[in-house]
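Novice: Pasting the sequence and the predicted model now:
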Amino acid sequence: MNAMTQADTVEGAKPTPAARWALASLSLSMVLPSLDTSIAHAGLPTLARAFDASFAQVQWIVLAYLLAITTLIVSVGRLGDLVGRRRLLLVGIVIFTGASLACGLAPTLGWLIVARAVQGLGAAIMMALTVALVADTVPQARTGRAMGLLGSMSALGTTLGPSLGGVLIASVGWQAIFLVNVPLGIISLLLAWRYLPADRPRTPRNKAAFDAVGTLVLALTLAAYALAMTLGQGHFGALNGILLLTAACGVGLFAWVESRVEAPLVCLALLRNRSLSAGLAMSLLVSTVIMSTLVVGPFYLARGLELDALTVGLVLSAGPGVAALTGVPAGRIVDRFGARRMTVLGLVSMALGASALAMLPARLGIAGYVVPMMSLTASYALFQTANNTLIMGGVSAQQRGVIAGLLSLSRNLGLITGAAFMGAVFALGSGVSDLIRAQPQAIGTGMQITFAVAVVLIMVALVIAGGSQVLARRFRGSEAGDTGR
């Protein structure tokens, strides 16, 4: 599997019914990890009461899941390249579903946190290999649409999480926010087992060893960085500094290890590919900006515009809702007009949306917030679809898993960085230490400064995109000259 025929790559080629069911399987495998990223947030107050624990303690229910995904997603992507992506995805769905059952039956908080970490392992496998399997599932000419659909599913899971969690807790109990994954996981497993294309037979040429040392160093490095960005609830202290320094040293150690092992986890030569490294850098920057909307938005709406909790929730749902609705149309646009061009258009539109968020809410109130937010998230859907298509479209079959893992990692690191960095920018811009009691004018000033910084980050991404496209044109020109000679 899975050399595309010429008919498959023709514009407008349609996937078979089996391919559609396979894509449905991948979509469900993308929804579930995204759903569980956000659904647990709704249950934290209830879980704190159920286990008689502090907020700092129950926060580890969320952190354990996110840390497991962040630290393992590259490694499981590479493992999928070695043992078979379909095979490992099935294992990941089983792990995720079994851990969800363990979460729902947890008698103690410690049990629940450990089960959430195991659930994060399953989620990492599902997130990395779902993207990697797209090229094996749909015709090349429809890759953008498939990537757009997966982006919509991710946004849909994130959007549904808080509201679904609230309904399940109120009607059934906190256990239901985890047990709901069990029937969905079984359906996902059956669809994947029945419809995903079989893995290629392993030959002596592709039976590379798994880089255990590199995996351990990378996992510890990423864990140190993630903890540096999340511990302290926004207050950067000595422990955060030590963890950040540890992460920096870990990066150097990882590069040293990878340059000396026979079968590296991440081939460093891949990162010297300017197009790939540019795509990963842009993904990190843009995810940092998107996270700022989740960090700043609730404070600005509640304190800056003085809205009630229900209205805040409805307004906040507008952005993810638009992202969920625009993913598939964005994929069609990418297939029609090209991934490189749409990457730039998405970034330009994001810059305009972030600029409007910095200026309009203070003048127009809710409308001045909602309309630019919808524009920003729709543009993000276009950028993400185009960037994912561009990166994954140029990857060899032997490297799809690890590259998909790196792509998901760049997004996760951007979200973690955005929560810490953009949250600090917002607090400094507001000029107050306690945002809960800050005056509306101070919150408004912090909002303007935060999104001004967001515009700068997007402009940096645009510079990277422009440089990448210039290099790509030069490369194509040199290839044409070599062919002519």
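Specialist: Received the coordinates, thanks.
Novice: For the rest of this, base every contact and every neighbour count on C-alpha atoms.
Specialist: Fine.
Novice: Counting neighbours, what do you get for residue 18?
Specialist: The tally of other residues near residue 18 (other CA atoms under 10 Å) stands at 15.
Novice: actually residue 424, sorry about that
Specialist: Neighbours of residue 424 (other CA under 10 Å): 18.
Novice: Ok, residue 106 next?
Specialist: 16.
Novice: wait, residue 452 sits on residue 352?
Specialist: No - using CA atoms under 8 Å, residue 452 is not in contact with residue 352; the gap is 10.9 Å.
Novice: give the contact list for residue 440.
Specialist: By CA atoms under 8 Å, 6 or more residues apart in numbering, residue 440 lies in contact with 300, 303-306.
Novice: do the same with residue 306
Specialist: Contacts for residue 306 (CA under 8 Å, 6+ apart) come out as residue 440.
Novice: quick one, helices of the stretch 351-485 of the chain?
Specialist: 361-364, 366-393, 400-430, 440-484 (DSSP state H, counting those that start in this stretch).
Novice: got those as a markdown table, with distance to residue 282 columns?
Specialist: Shown next, in a markdown table, are the helices of the stretch 351-485 of the chain (distance: least, CA to CA, whole Å):
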| stretch | distance to residue 282 |
| --- | --- |
| helix 361-364 | 27 |
| helix 366-393 | 8 |
| helix 400-430 | 9 |
| helix 440-484 | 5 |
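Novice: right, so of those, which gets closest to residue 194?
Specialist: Closest of these to residue 194 is helix 400-430, at 20.8 Å (criterion: CA to CA).
Novice: let's bring in a second one:
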Amino acid sequence: MEVLLQPIIEAQGEAAADRPYSVRWALASLCLSMLLPSLGTSIANVGLPAMARAFDGSFQEVQWIVLAYLLATTTLIVSVGRLGDMIGRRRLLLIGILLFTLASAFCGLAPALWLMTAARALQGLGAAMMIALSMAFVGETVPKARTGSVMGLLGTMSAIGTALGPSLGGVLIAGFGWPAIFLVNVPLGIVTFTLAYRFLPADSEIRKAESARFDMAGTLLLALTLSAYALAMTIGRGSFGLLNLSLLAAAVFGTGLFVFAESKTASPLIRLAVFRNRVLSASLAMNALVSTVMMATLVVAPFYLSRVLGLSETAVGAVLSIGPVISICGGIPAGRLVDRLEASLVIAAGLIAMAAGAIALAVLPGIAGYIAAIAILTPGYQLFQAANNTAVMADVGPDQRGVISGALNLSRNLGLITGASVMGAIFARASGTSDIAVARPEAVHWGMQITFAVAAMLIAAALAIAVVTYGVGRAASRFHKEVDGVVVKQRATEQD
């Protein structure tokens, strides 16, 4: 982590020189606050078979160990971001880290499945606080000119957590049993809490008139609406029945009710006027579309690699790790590029690369074709994420950073949920079977092609949103100025 942080620290100038360790360790606490929630998401999946045996539960029952965490994180991330804006982000982040750490211990010691599920929900609440408030703290930790670099760094830490989860979980379960996959968070959580407590900047004075009111009605409506949508997208694993449709209808109704309630309250959870900002609205829409496509790679690729290309489970795991490794390596460079160039240009470049990668996944044959496509798609995703987050967070006022950060993460989570369900359903329908595990290789290949043809269209829609929002002509006219500016800076540095 020292290697990752050093370029950012060196770029802080004289202010950082006066307090290098406080900046370094403040960023380290934010990095750990992003890593632990992503690790908590990915590490639990590998332990489901062991926990099913330990608790004598069915697959549907132990699946709630994952679902409870996902629901809590998704439904509450906007609310905790808003609460952080009101009562103080540092205070609430510390509470979130403490809650995540204690809930992890409860998960490892739980004597019954229902207690495990409840503890996972509390862990998800702590994770929501950590994710939303870590991004919100960027504006208070580094200068605006370095926002992109830090956003790229946080994206890298999230990718490390996601990539590390399955392998670390397998090692811990083999050596110490399934409780270890939760108990490992306890020492990491203690370190994170200590760093955040000592080095994060203190909360600014909160006006009593603002801190006295919290939109409980809006919070409850939003949580119920998002829960209904998440359940509609996950129950049945892509097969839509009457229950799924009922939940989806409830989510639509709840959305309308939430908008109405927010327009009437004096202190809303989300000020609807912020969505008149076309950059924010466009960023949320693009974020959801891009996340939908990225989830498709996780849903479809294992079947393609095993059923069509005939790879063993070990080989499939090795190939699937290529994407996360590229994400880990590409996060910091993507952030630096955002700092040097216009964010809108980097967003467009990332989306173009993603569209090319999706098309390549649909048309390129064999293992070499798959790897080449992922090597195009994943850097494009890193560019988009760093630039999109920076474009939104760089100019957000201090009193709105928490809720806007929560909204960004919410749009990402909704995209992931939608991708797992809708793109999985498209893949199954195109393959002509409800059981992909026994489908013919040529049918799976056709399903792969159709799925990523749809994915390319989703990315094209995101690119169209970017073009309309930022303007092709305006962006193009500034491109040469941005590049020339970078060249001038580099020459000045070389002369120095």
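Specialist: On my side now, so go ahead. As the structure is a prediction and not an experimental result, all values here were calculated from the model.
Novice: Need the TM-score between these chains.
Specialist: Here the TM-score for the pair of chains, by TM-score structural alignment, normalised by the length of structure 1, is 0.94; 465 aligned residues with a CA RMSD of 1.8 Å.
Novice: Quick one, which of the helices of the stretch 351-485 of structure 1 gets closest to residue 140 of structure 1.
Specialist: Ranking those by distance to residue 140 of structure 1, with CA to CA as the measure, places helix 366-393 first at 8.2 Å.
Novice: Report the mean deviation for that closest one after fitting onto structure 2.
Specialist: On superposition with structure 2, the mean distance recorded for helix 366-393 of structure 1 (mean CA distance after the TM-score superposition for structure 1) is 0.7 Å.
Novice: try stretch 442-455 of structure 1
Specialist: Mean for stretch 442-455 of structure 1 is 0.5 Å (mean CA distance after the TM-score superposition for structure 1).
Novice: What lies in contact with that stretch?
Specialist: 289, 292, 296, 299-300, 303-304, 351, 354-355, 357-359, 362, 422, 425-432, 435.
Novice: so which strand or helix has residue 169 of structure 1?
Specialist: Using DSSP states H and E, residue 169 of structure 1 falls within helix 143-171.
Novice: same deal with residue 333 of structure 1?
Specialist: Element membership of residue 333 of structure 1, judged by DSSP H and E, is helix 309-337.
Novice: matching residues in structure 2 for that helix?
Specialist: Counting by TM-score structural alignment, helix 309-337 of structure 1 pairs with residues 313-341 of structure 2.
Novice: Just the buried positions in the matching stretch, please.
Specialist: Of the residues in stretch 313-341 of structure 2, those buried under the neighbour-count criterion (16 or more other CA atoms under 10 Å) are 316, 319-320, 322-328, 330-341.
Novice: Tell me where the stretch 151-300 of structure 2 has helices.
Specialist: Taking DSSP H, counting those that start in this stretch as the test, the helices found in the stretch 151-300 of structure 2 are 180-183, 185-199, 208-211, 216-234, 242-264, 278-303.
Novice: Off-centre distance for the longest one?
Specialist: Helix 278-303 of structure 2 has its C-alpha centroid displaced from the chain centroid by 10 Å (CA atoms, centre = their mean, to the nearest Å).
Novice: Check the first one too.
Specialist: Helix 180-183 of structure 2 sits 22 Å away from the centroid of its parent chain (CA atoms, centre = their mean).
Novice: go on, stretch 402-413 of structure 1?
Specialist: On CA atoms, centre = their mean, the centre of stretch 402-413 of structure 1 falls 8 Å from the chain's centre.
Novice: try stretch 463-483 of structure 2
Specialist: 26 Å.
Novice: Any idea how far apart the tips of it sit?
Specialist: 22 Å (CA to CA, to the nearest Å).
Novice: how about the closest residue in space to residue 341 of structure 2 that isn't next to it in sequence, what does it touch?
Specialist: Spatial nearest neighbour of residue 341 of structure 2, chain neighbours left out: residue 482 (5.7 Å); criterion: CA to CA, 6 or more residues apart in numbering. Applying CA under 8 Å, 6+ apart to residue 482 of structure 2 gives the contacts 340-342.
Novice: same deal with residue 148 of structure 2?
Specialist: Counting by CA under 8 Å, 6+ apart, residue 148 of structure 2 has contacts 334-339, 386-387, 390.
Novice: what's the mean deviation for stretch 64-73 of structure 2 versus structure 1?
Specialist: On superposition with structure 1, the mean distance recorded for stretch 64-73 of structure 2 (mean CA distance after the TM-score superposition for structure 1) is 0.2 Å.
Novice: In structure 1, which residues correspond to that stretch?
Specialist: Counting by TM-score structural alignment, stretch 64-73 of structure 2 falls onto residues 60-69 of structure 1.
Novice: I would like the residues contacting the matching stretch, please.
Specialist: 37, 40-41, 112-114, 116-121, 123-124, 223, 226.
Novice: ok, and what's touching stretch 188-208 of structure 1?
Specialist: Under CA under 8 Å, 6+ apart, the answer for stretch 188-208 of structure 1 is 1, 18-19, 21-22, 24-26, 28-29, 82-87, 90, 93-94, 136-137, 263.
Novice: Just the buried residues from these, in PyMOL please.
Specialist: To isolate the buried members of the contacts of stretch 188-208 of structure 1 in PyMOL, using 16+ other CA under 10 Å:
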select buried, resi 19+21+22+24+25+26+28+29+82+83+84+85+86+90+93+94+136+137
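Novice: Filter the contacts of stretch 188-208 of structure 1 down to just the ones in helices.
Specialist: 18-19, 21-22, 24-26, 28-29, 82-83, 85-87, 90, 93-94 (DSSP state H).
Novice: Would you check how far apart the residue mapped onto residue 38 of structure 1 from structure 2 and residue 427 of structure 2 are?
Specialist: Using TM-score structural alignment as the criterion, residue 38 of structure 1 maps onto residue 42 of structure 2. Residue 42 of structure 2 is 23 Å from residue 427 of structure 2, where distance means CA to CA.
Novice: Which one of those two is surrounded by more residues?
Specialist: More neighbours surround residue 427 than the other of residue 42 of structure 2 and residue 427, with 28 against 20 (other CA under 10 Å).
Novice: Brilliant, that's me finished.
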